[in-house]
Each structure stands twice: as structure tokens, then as C-alpha cells.
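*Asks:* Just need the structure, nothing else, for what follows:
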Amino acid sequence: MEIYFLGTNAGIPTVQRNVTSVVLRLLEERRSFWMFDCGEGTQHQILRSPLRLGKLEKLFITHLHGDHLFGLPGLLSSRGYQGGTAPLSVYGPPGLKAYLEISLSVSQSRIPYKLEVVEHEGGLLFEDEHFKVESALLEHRIDSYGYRVTEKDRPGSLNIELLKGYGLKPGPLYGVLKSGRDVTTEQGITIAAADVLSEPKRGRIVTVLGDTRPCGNSIPLAREADLLIHEATFAHELAKMAREYHHSTTVQAAEIAKEANARQLILTHFSSRYSSPEELGPLLDEARAIFPDTQLAEEFRLFPVERSRGN
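*Replies:* As a prediction, the model looks like this:
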């Protein structure tokens, strides 16, 4: 599980940075990746990355401002031309379906795969045996949503040496024990799963917050997250401007991470006024003064989602 940024700028692209798009790589877990937002030019960014559109499984739109979805029609069309045949689900606020229907029909774009568009107003959006995705409304000029991706706990590891001592060879009974159920061997020996199975591996949590002022729903979405991605459009000296434009500052993002007891914070969605690493450096310093485990998003850089210690 890794985070990969395709765009980190707010509002408009610059020479240095593209507009918003975040990827959650799940190549080991699902052999796919999920995307959060798809600003204009995202498919060009993908061409410069190791990603392949055919592996895109789910796409989540935080809100319907152009810098977060103008790249979507082109990306959906290109996915078909690039051999993408697997189904794709796109989630977002009401209005997303109409936007896509008009864009794709007027341009006569051909989508040769099953495209599911799910409009939502928060709540549980997806769940299977491995993951669940929840969403809640944030506070922006239009409806904007945050997303919380929870990886479910995985069974612990079997003590192979101990099982050999019982005379049990690899086979179907290993799977039964792995599921937490006791087994009885052909020799009549009962093996308790608890005796041969280590503690479950705690699932990881990734939270992606769309454009927002600090608000009540940010905390439960980010609670105990292993990785929180939060917008930091402005340095804190521009807190008044941030509030007027319904955005957050570096300090506010760090305060959310601290109150939610997140483990790591990555700041993104930077105003184009911060065009160089030297100008971004003070933003990082501001956040780290409150929440030390903070990093700045960088395009085309992988950020591993680490498990908690002991898991």
C-alpha cells in the first residue's frame, strides 16, 4: 500500500506542479490502484509514471471544482484505448453523473468497459472482505467530501515449525487454522489455532480530505489514520484568506492530524504562490512545529503506508 501523487497544486497548474490527483497503489493487495481526484492533465502525468490505466479500479472525486475533475473525461476515454477492459467505478457528489454523461456523449467517446458512476452524500461507499471506504461532508464553497480507506485486519502467521512438530504437513488444514478454527489431525491430535497463529496484522487506514476549512467531520475521518493527506493551500499567515476561500493552512492541517492521533501527515494542494522548494520549506516547518511527522507531497514520489509498530 503506497501513495503516489500525480498533482499537488491548487486551482491552476504551474510549470512545476499539476492540479490535484492522488493515487493509492494497491498492487500487492489487489493488483490495482485507486485514484482520488483527476484534475486536468492527469492522464499526461500518468504517462510520466509507472502506472497503467488498465489497473485503475476505483476513482473517487472529492468535489466538482474543475481542478479536481476536468481530467476525468479524457482519462476515462484513454483507458479504453490503452487496453483497459476491467470494470471501473467512479464515486463522487451529485452532479458527477450528469457531467460525465454530457462530456462523453457530446464528444462521442467510446467506453469499452463497464463504467459504474456512484453519486453519494457520504456514508459507507464500498466494502468487501479486505477493504471498506467511508465518506463524510467537509466544509468548502460547494459540497466536498473526505474519504477514509480502511484495510481490514489480516490473519496472523502460522508457526510452521510448531506445526511440523505436530506432524502436520502443508495442506487444507493450514487454511483452516489460518482462518482461526481449531483442527484435528488424522492421528487424533487437536491443534488450537490460537496456539499456532500469531496476532492478527492490523489493517492500515488512509484518509484523503478534499478541499475544506477545518470542520467537525475531519477528525472522525482522520481518527487513528496511518496516513492523512490534507490540503494546505496557504501558510498560516494567510489564515484569513484561507477561511474566505474555504481552504486550510499548514497549521490547521497539522492540528487536525494531532487531534485525530494520525501517525503521518502529508500536505498537498499548494497555492501557486509557492512555486519553488524554497517557498514551500516554511510551510513544512510550520506544520512540523505542531505535528512532527509531516511531509510535503511531491509529484512522482512514492510514500509507503507503514503499519503500526508490532503489526
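
*Asks:* can we go C-alpha only for contacts and neighbour counts from here?
*Replies:* OK.

*Asks:* and K152, how many neighbours?
*Replies:* 17 (other Cα atoms under 10 Å).

*Asks:* What lies in contact with the helix or strand that contains M241?
*Replies:* Per DSSP states H and E, M241 falls inside helix 239-244. For helix 239-244, contacts defined as Cα atoms under 8 Å, 6 or more residues apart in numbering pick out 213, 233-234, 248-249.

*Asks:* Next: stretch 113-127.
*Replies:* With Cα under 8 Å, 6+ apart as the test, stretch 113-127 has contacts from 80, 84-97, 132-137, 145.

*Asks:* Stretch 158-173 too?
*Replies:* Here stretch 158-173 has contacts from 174, 177-178, 183, 185, 189, 196-198, using Cα under 8 Å, 6+ apart.

*Asks:* Let's see this one next, to set against the first:
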Amino acid sequence: MELWFMGTGAGMPIKERNVTSVALSLQRRRGTFWLFDCGEGTQHRLLHSPLRLSRMEKLFVTHLHGDHVYGIPGLLSSRSSLGGTDPLQVYGPPGLRELIESSLRITGTHLDYPLEIKEIEPGPIVVDGDFTVEAAHLDHRIECFGYRVSERPRGGKLNVELLAELGVPAGPAYGELKKGRDIVLEDGRTIRSVDVLGAPLPGRIVAIMGDTRPTAGAVALARGADLLVHEATFGDDLAGKAELYGHSTSVQAAEIAFAAGVERLLLTHFSSRYKTEDLAELEAQARAIFPHTDAAVELVPYTVFGLPR
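*Replies:* This next block holds a predicted model:
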């Protein structure tokens, strides 16, 4: 699992930053990626990443402010033009269906794939064999959601030294054992997966927040996450402005991370008043409270390692 930020800006793009969007790459597990928000210009930024738009599987929208949604119609159209034929699921608050369907209808856009738009309520919204995604309300000026992506436990590590001692040839046999399936060797011996496979690895957890004032809902959604993405629109000196406009400061984001007991915090959604060199100060403010904090950089991969729980 990797996170790629397509945009880390708030309100409008500037030379150094695009508006908000973050991709969760699931290439190794599913061969796809998921997108969280889609500000204007997102598809342009994707062209500078290894992610192929035709392999986008899901889009999660936190809220309907323009800096989070203006890129959706163009992205949906380009996915079709680039050969995307698999279904695409889009999740977000009420009003999302009208926004998308009106844009596609008025512009005469035809999609060559099934588009499933799901207007959500708090609670589990995706449950499959690999992941569960939960949504919860945040505290912004309009209805806004945060998302918690929980990976199911992964298979344990193969004991390759023992396999070599047992004379098991590397290759497909290893793959079968990794999947939990027993194998029979040419000499008739049965190798049981349970004997050569370590304990299951705990699934990784990523929490991605939309725009929000500090709220207990964000703490609950991020509880114990390996990685939290939280907005830090303003520095600590502008806490009053953040409260007025429904945002958080760098310090408040760090306080959420600390309260939730997460492993790592990535700050994003920076006001256009801050240039690239200014972000070090926001990062320092947050690190004074939660040391494992970084100001997210666009088009740089952030690996979600996961730790024993």
C-alpha cells in the first residue's frame, strides 16, 4: 500500500501545489488504486505518477466544495478514453449523484464502463475480501466525511529456509503454500501450509480526513491507524480563522493524531498563503506535539508498512 498525493492545496491551485486529491495504491494486492477527492487538475497530476487511470477502482469524495470535486467530470471521461472498462464505484455525500450526472449529461459525455454512484451515510460502506471502508461525519461548513480503510489480515511469511531443507522447489509451489494451500511433492510427501507459514500479519489501517474542525469523530475514525492524513489548512497563529472557516491548524491535526494513537501523520490541504518553504514551520509546530509528522509532498510515494498490534 502506498499513498500518492496528487494535490495538497486548499481552495485554489498555486504554482507549488495542486488542489486536493490523494491516491491509495493497491497495486500488489489488487492491481488497482483508489482515489480520495478529485480537485481540478487531478488527472494531469496522475500522468506524472505510475498510476494508470484505467486501473482506478473507486473514488471517495469527502465533500462537495469545488477544490475537492471540480476534477471529477474530466477524470471520468478520460478513464473511458484510456480504455477503462471495469466498473467504477464513486462514494460521497448527498448531492454527488446530481453533480456527476448533470455534468456528464450537459456535456454529452459517454462512458464505456458502468459507473456506480453511492451517496453514503456514516458506517461501513465497503466490505469485501480485502478491505473494509468506514465513513464518519466530520465538522466542516457543509456535510463532510472522513474515511477509514482497514485491510484484512495478510498471510504470514514463508519459512524459505525450512522449505529448502524439505526440498520444495521455488516457484508455483511457494505461491500455493503462501495462499494457505497444502501441496504434494513428486515423491508423495505432503507439505502443509500451516507448517511453513508464519502467523498472519495484521492488516494495515489508513485514515483519510476531509476538511474539518477538530472533532471527536476524527479521533474515533483514526484510532490506532498506521497512517493518518489530516488537513492543516493554517498554522497555529491562525486558529481563529481555522475555526471560522471549518478547518484545522497544524497543531490541532497533531493533537488528533496523538489522541487517536496513530503511527504516522501526514499533513495536507495547506492554504495558498503558504509557500513551499513555509511548510517546514507548520511541520515543526505539529512535531512538537506528535513527532511522527510530515507535511505531505505531491507525487512522492508514502509506503504504509503496518506494525504488529
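
*Asks:* Got a TM-score for the two of them?
*Replies:* With the length set by TM-score structural alignment, normalised by the length of the second structure, the two chains reach a TM-score of 0.91; 309 aligned residues with a Cα RMSD of 2.5 Å.

*Asks:* farthest pair in the contacts of helix 239-244 of the first structure?
*Replies:* R213 and F234 (11.4 Å; Cα to Cα).

*Asks:* Please say which of those two ends up with more neighbours.
*Replies:* F234 (26 against 23).

*Asks:* leaving aside the residues next to it on the chain, what's closest to the more buried one?
*Replies:* In space, and not counting its chain neighbours, F234 of the first structure is closest to T249: 4.8 Å by Cα to Cα, 6 or more residues apart in numbering.

*Asks:* what residues are up against the one you found?
*Replies:* Taking Cα under 8 Å, 6+ apart, one finds 231-236, 238-239, 242 in contact with T249 of the first structure.

*Asks:* Give the PyMOL command for selecting the buried subset of these.
*Replies:* Selection of buried members from the contacts of T249 of the first structure for PyMOL, criterion 16 or more other Cα atoms under 10 Å:
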select buried, resi 231+232+233+234+235+236+239+242
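
*Asks:* okay if I get the contacts of T249 of the first structure as CSV plus distance to Q45 of the first structure?
*Replies:* Shown next, in CSV, are those (distance: Cα to Cα, whole Å):
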residue, distance to Q45 of the first structure
E231, 20
A232, 22
T233, 21
F234, 24
A235, 27
H236, 30
L238, 30
A239, 31
A242, 28
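
*Asks:* can you tell me which two in the contacts of T249 of the first structure are farthest apart?
*Replies:* That would be E231 and L238, which, of those, are the farthest apart (Cα to Cα) at 14.2 Å.

*Asks:* quick revisit: overlap in contacts, R213 and F234 of the first structure.
*Replies:* The contact sets of R213 of the first structure and F234 overlap at 242, 247-248 (Cα under 8 Å, 6+ apart).

*Asks:* Could you save these as JSON lines and add columns showing distance to R307 of the first structure?
*Replies:* Output for the shared contacts of R213 and F234 of the first structure, formatted as JSON lines (distance: Cα to Cα, whole Å):
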{"residue": "A242", "distance to R307 of the first structure": "33"}
{"residue": "H247", "distance to R307 of the first structure": "30"}
{"residue": "S248", "distance to R307 of the first structure": "28"}
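
*Asks:* Sort out which one of those residues lies nearest N311 of the first structure for me.
*Replies:* S248 (32.8 Å).

*Asks:* Hmm, the closest one is touching E237, no?
*Replies:* No - using Cα atoms under 8 Å, S248 of the first structure and E237 do not qualify as a contacting pair, with a distance of 11.4 Å.

*Asks:* more neighbours, the two?
*Replies:* S248 (26 against 11).

*Asks:* okay, now the residue lying closest to N18 of the first structure once chain neighbours are set aside: neighbour count?
*Replies:* Residue nearest to N18 of the first structure in three dimensions, not counting chain neighbours: G7, with 4.5 Å by Cα to Cα, 6+ apart. Neighbour count of G7 of the first structure, defined by other Cα under 10 Å: 30.

*Asks:* can you check the one 3 residues further on too?
*Replies:* For A10 of the first structure, the neighbour count with other Cα under 10 Å is 25.

*Asks:* returning to what we had before: contact partners for the residue nearest to N18 of the first structure?
*Replies:* Counting by Cα under 8 Å, 6+ apart, G7 of the first structure has contacts 17-22, 39, 42, 45, 299.

*Asks:* How about R202 of the first structure?
*Replies:* R202 of the first structure sits next to 152-154, 307-308, 311 when contact means Cα under 8 Å, 6+ apart.

*Asks:* Could you list which of the residues you listed belong to helices?
*Replies:* Among the contacts of R202 of the first structure, no member falls in helices (DSSP state H).

*Asks:* Touching, R79 of the second structure and L51? I think so.
*Replies:* No - checked against Cα under 8 Å, the pair R79 of the second structure and L51 is beyond contact range at 12.0 Å.

*Asks:* buried stuff in stretch 169-182 of the first structure?
*Replies:* 173-174, 177-178, 182.

*Asks:* what's the answer for stretch 254-273 of the first structure, then?
*Replies:* Neighbour-count burial for stretch 254-273 of the first structure [16+ other Cα under 10 Å]: 254-258, 260-272.

*Asks:* all strands of the stretch 201-309 of the second structure, in order?
*Replies:* Ranges of strands within the stretch 201-309 of the second structure are 205-208, 227-231, 265-268, 293-295, 302-303, based on DSSP state E, counting those that start in this stretch.

*Asks:* measure I290 of the first structure to S103 of the first structure for me?
*Replies:* 44 Å (Cα to Cα, to the nearest Å).

*Asks:* same check, this time on Q264 of the first structure
*Replies:* Noted for Q264 of the first structure: a distance of 38 Å to S103 of the first structure, by Cα to Cα.

*Asks:* try H63 of the first structure
*Replies:* For H63 of the first structure, the distance to S103 of the first structure equals 17 Å [Cα to Cα].

*Asks:* The two: which is more packed in?
*Replies:* Set side by side, H63 of the first structure and S103 show more neighbours around H63, with 26 against 15, by other Cα under 10 Å.
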